[in-house]
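> Quick check, what structure comes out for this input:
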Amino acid sequence: MSRPPLRVVLADDERMVRTALRVILEAEPDLTVVGEAADGAEAVSVVRSLTPDVVLMDVRMPGIDGIRATEQILAGMDAPPRIVVVTTFENDAYVYDALRAGAAGFLLKRADPEDLLAAVRLVARGDSLLFPAAVRELAARHSGAGAPAAAPWVARLTDREADVLKLMAGGLSNHEISERLGVGPQTVKTHVTAVLAKTGSRDRTQAVIAAYEGGFLAGRAGG
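Here you go, the predicted model:
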């Protein structure tokens, strides 16, 4: 029995962008666009009403922007969708704020259709959409000069959990981490769950942000 298609909501203040995204997504049998929004406030309302699996959220919109909309959606729903913020520039400070707010990752507006489709499917299955170099640079800009003091949770990580978190920050999936460390997928899943609990994170993206802000990873590019 085939699975129902993944349900997607598009939030962008440019109608042309929403139309282009809809055409790409609706050409796939496993994806369907169930709603659209032209600003952040409408996005919050539409998402709460339609409960999609994934939201493609423009980061810069009039009124309530994508960051605030992301916060409101995640705070106001028991089972919120996975949110991917869409931006023009990967080094946009808004992107980092959106990731800190709980977005599962970000995607560039100039991304190829294949990358867009892969991103929707990736976050829908629980993985994070991260670009390690960009996140490292954004973290460096956010933290400013000097390395942040180590958060209390850093000392509570086991050696293997620390290895897993470093690989998560490198953008590796559970399967890739499993192969890199030579352990089973279920073992990796157990370690990831422990990392999320110890860092107080909702998902992998939040854990990576915590790793930079908590002094576990060097925030400076090239660090």
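
> alpha carbons only for contacts and neighbour counts from here, please
Noted.

> quick one: contacts for the nearest residue to residue 92 once chain neighbours are set aside?
Of all residues not flanking residue 92 in the chain, residue 138 sits nearest, at 7.9 Å (Cα to Cα, 6 or more residues apart in numbering). Remark: with contacts taken as Cα atoms under 8 Å, 6 or more residues apart in numbering, residue 138 is in contact with 91-93, 96.

> What are the boundaries of the helices in the chain?
Taking DSSP state H to define them, one finds helices in the chain at 15-26, 40-50, 66-76, 93-101, 113-124, 132-143, 159-169, 174-181, 185-199, 204-213.

> can I get those in CSV with distance to residue 151?
Converted to CSV, these look like this (distance: least, Cα to Cα, whole Å):
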stretch, distance to residue 151
helix 15-26, 40
helix 40-50, 33
helix 66-76, 24
helix 93-101, 16
helix 113-124, 28
helix 132-143, 14
helix 159-169, 14
helix 174-181, 24
helix 185-199, 9
helix 204-213, 8
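
> follow-up on the earlier one: please pick the buried ones from the contacts of residue 138.
Among the contacts of residue 138, those classed as buried by 16 or more other Cα atoms under 10 Å are residue 96.

> And this one, please, so the two structures can be compared:
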Amino acid sequence: MIKVLLVDDHAVVRMGLNLLLDSQENMVVVGEASEGEEAIEKAQQLQPDVILMDLSMPHGKDGLTATSELKKLLPETFILILTMHDDEEYLFRAIQTGASGCVLKSAPHSELISAIQSVSTGNAYLHPSATKKLMEEYLGSVKNNGSDLFEILSEREKEILTLIAKGYANREIGEKLIISVKTVETHKSNLMEKLQMRTRPELVDYALKKGLLGYGI
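Down below sits the predicted model:
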């Protein structure tokens, strides 16, 4: 059985969720709380598998603060945020605090049940629009600064990228690093694929922007 703790400041909402979850064969509601501080106390007492946490609770401690504290106290308990906000700001903050996922209050009952089952096994769950927003944010960040892509380059690829920026030809790079021209070309092809670039000038421009003339060799 998946033991669930409900946290929401609206008694009617908690009642509806209680009826829904208790009707499932593999779920049981072990307790309820109306604000964050109460949720922290009850979670420590009841040791639930999943906490269904309302994001916005105007009275007492809010859902994000409670989630952050609970993940420190009960790292093995999974927290699923229930929110009416389809906004990436809330989504990112929820994930940063340690939540395993987010479900919209407007989502179908079947989606909520699936989300609870998913996070109870250690998986993350995001509603479809949230997944799209995360991908757009990540790709936008990569496009703007490329910092994440640079970190996936191997040390050898960084060396070769630096030498390309300094104007060395493939043969000269091979002689300097004591590797074959074919190996240089392979590394160059790999780093271009990782950086999503097609030409040498693009590599040079990228290396200059990353300050690689002062890197390594």
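
> Among the helices of structure 1, show me which one is buried the most.
With neighbours defined as mean count of other Cα atoms under 10 Å, the helices of structure 1 peak in mean count at helix 204-213, which reaches a mean of 24.

> Tell me the counterpart residues of that helix in structure 2, please.
Across structure 2, nothing matches helix 204-213 of structure 1 (TM-score structural alignment).

> What is the neighbour count of whatever residue of structure 1 lines up with residue 27 of structure 2?
Residue pairing (TM-score structural alignment): residue 27 of structure 2 is matched to residue 31 of structure 1. Close neighbours of residue 31 of structure 1, defined as other Cα atoms under 10 Å, add up to 19.

> Same check on the one 4 residues further on?
If you count neighbours by other Cα under 10 Å, residue 35 of structure 1 ends up with 19.

> what's the nearest residue to residue 94 of structure 1 if we skip its chain neighbours?
The spatial neighbour of residue 94 of structure 1 that comes closest, neighbours along the chain excluded (Cα to Cα, 6+ apart), is residue 59 at 6.7 Å.

> what's the distance between that neighbour and residue 29 of structure 1?
Going from residue 59 of structure 1 to residue 29 of structure 1 by Cα to Cα, to the nearest Å gives 27 Å.

> between these two, which one's more packed in?
Between residue 59 of structure 1 and residue 29, counted using other Cα under 10 Å, the more crowded position is residue 59 (29 against 10).

> Leaving out the residues flanking it, which one is nearest to the one residue sitting closest to the centre of structure 2?
Nearest to the geometric centre of structure 2 sits residue 95, at 6.1 Å (Cα atoms, centre = their mean). Distances taken as Cα to Cα, 6+ apart put residue 101 closest to residue 95 of structure 2, at 6.9 Å, once the chain neighbours are dropped.

> Which residue in structure 1 aligns with the one you found?
Aligning on TM-score structural alignment places residue 101 of structure 2 opposite residue 105 in structure 1.

> show me the contacts for its match.
By Cα under 8 Å, 6+ apart, residue 105 of structure 1 lies in contact with 83-85, 99, 128-130, 205.

> Out of those residues, which are shared with structure 2?
Mapping the contacts of residue 105 of structure 1 onto structure 2 (both residues aligned by TM-score structural alignment, their matches' Cα atoms under 8 Å) leaves 83-85, 99, 128-130 still in contact.

> can the residues you listed go into TSV with extra columns for distance to residue 68 of structure 1?
What follows is these, written out as TSV (distance: Cα to Cα, whole Å):
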residue	distance to residue 68 of structure 1
83	12
84	14
85	12
99	11
128	20
129	20
130	20
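
> Considering the residues you listed, which is situated nearest to residue 175 of structure 1?
residue 128 (13.1 Å; Cα to Cα).

> I'd say the closest one and residue 207 touch.
No - using Cα atoms under 8 Å, residue 128 of structure 1 is not in contact with residue 207; the gap is 10.3 Å.

> so how many other residues sit close to residue 79 of structure 1?
12.

> One more: the one 10 residues further on?
Close neighbours of residue 89 of structure 1, defined as other Cα under 10 Å, add up to 13.

> Just tell me what it corresponds to in structure 2.
Counting by TM-score structural alignment, residue 89 of structure 1 lines up with residue 85 in structure 2.

> Contact partners for that match?
By Cα under 8 Å, 6+ apart, the contact set of residue 85 of structure 2 is residue 104.

> Now do it against residue 207 of structure 2, distance only.
Note on residue 85 of structure 2: its distance to residue 207 of structure 2, by Cα to Cα, is 40 Å.

> can you check residue 24 of structure 2 too?
With Cα to Cα as the criterion, residue 24 of structure 2 and residue 207 of structure 2 are 56 Å apart.

> now do residue 185 of structure 2
17 Å.

> Mind checking which of those two has more residues around it?
Taking other Cα under 10 Å, residue 185 of structure 2 and residue 207 do not tie; residue 207 has more neighbours (21 against 16).
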